[in-house]
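A.B. asks: Sequence first, predicted coordinates after that:
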Amino acid sequence: MFTDLDFKFIPSGRGKHLLLIEDHTFNQVKKDFRYWNCSKRTTAGCKAKIKFDNHNNIISYFREHNHSAPKFFIHNGRYVKLR
């Protein structure tokens, strides 16, 4: 397991949640909370992905991204991505 990794769930601009880990964001795969793909999977073809167990422990993490991490700042308690 990957117990040394800090992660958080942040609200997206579309009313869903993103997983933020190691400065990269991930989208939930369908409705299954356990599987997350890199947010750049569709636009950049990034293969990074994460799998959680039922207790929010990371059990699988392919962390090789083919792009740099997005930049965020916090405004009024919300994460805002720089464009």
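C.D. replies: In hand now; what should we look at? Residues are numbered from 1 along each chain as shown.
A.B. asks: Please count neighbours and contacts with C-alpha atoms only from this point.
C.D. replies: Noted.
A.B. asks: How about residue 56: what's its closest non-neighbour residue?
C.D. replies: residue 34 (7.8 Å; C-alpha to C-alpha, 6 or more residues apart in numbering).
A.B. asks: The helix or strand harbouring the one you found - contacts with which helices or strands?
C.D. replies: Assessed by DSSP states H and E, residue 34 sits inside strand 32-38. Secondary-structure packing of strand 32-38 (3 or more C-alpha pairs under 8 Å, 6 or more residues apart in numbering; DSSP states H and E): strand 24-29, strand 49-52.
A.B. asks: Pasting the second one now:
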Amino acid sequence: MLLSTNVIPTGILIYVCLFPVLQWVKKKDGKELAVVNGYTFYCHKSNVKTKTWSCTKGGFCKARLIITNEIRAAHRTVVSAKLEHVHPPPAFIISNGYYVKI
């Protein structure tokens, strides 16, 4: 994973994914997560056409994805993405398609 870091005037470190790669995984409870270059996103809200996926870190991180609302992951399209994070990626592994926090 290639990350770019910048310090903005407020002193907050910004992590930006330079080459985004989207992967779909499931949690133990069956809920889906989107993984983009090591950062995880959960489905924050949904409407008929799109779903908004927010960074799982929450709080001050405003990273978001808006993706078409297709049942099959292979048919989904990213409508927009804001991939600037104010924290490093979470520690996790993916085992047999399932997200495991470490």
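C.D. replies: Received it, and whenever you're ready, just let me know what you need. Here the structure is a predicted model, which is why all the values come from computation and not from measurement.
A.B. asks: which stretches of the second structure form strands?
C.D. replies: Using DSSP state E, the strands of the second structure run over 3-7, 13-17, 22-26, 32-36, 39-46, 50-55, 64-68, 78-82, 84-85, 92-95, 98-101.
A.B. asks: now what about the longest one, what contacts it?
C.D. replies: When you say that, I think you mean strand 39-46 of the second structure. Residues from elsewhere that reach strand 39-46 of the second structure, judged by C-alpha atoms under 8 Å, 6 or more residues apart in numbering: 32-35, 51-56, 64-65, 69, 89-90.
A.B. asks: what's the aligned residue in the second structure for residue 50 of the first structure in contact with, if anything?
C.D. replies: Residue correspondence to the second structure (TM-score structural alignment): residue 50 of the first structure is matched to residue 65. By C-alpha under 8 Å, 6+ apart, the residues touching residue 65 of the second structure are 41, 52-54, 78-83.
A.B. asks: please redo it, this time with the cut-off set to 10 Å
C.D. replies: If a contact means C-alpha atoms under 10 Å, 6 or more residues apart in numbering, then residue 65 of the second structure has 34, 36, 41-44, 50-55, 78-83 as its contacts.
A.B. asks: ok, now residue 12 of the first structure?
C.D. replies: Residues in contact with residue 12 of the first structure, defined by C-alpha under 10 Å, 6+ apart, are 18-19, 27, 78-81.
A.B. asks: Can you find the partner of the residue nearest to residue 56 of the first structure in the second structure?
C.D. replies: So, by TM-score structural alignment, residue 34 of the first structure is matched to residue 51.
A.B. asks: For that match, grab the count of nearby residues.
C.D. replies: Neighbour count for residue 51 of the second structure, taken as other C-alpha atoms under 10 Å: 20.
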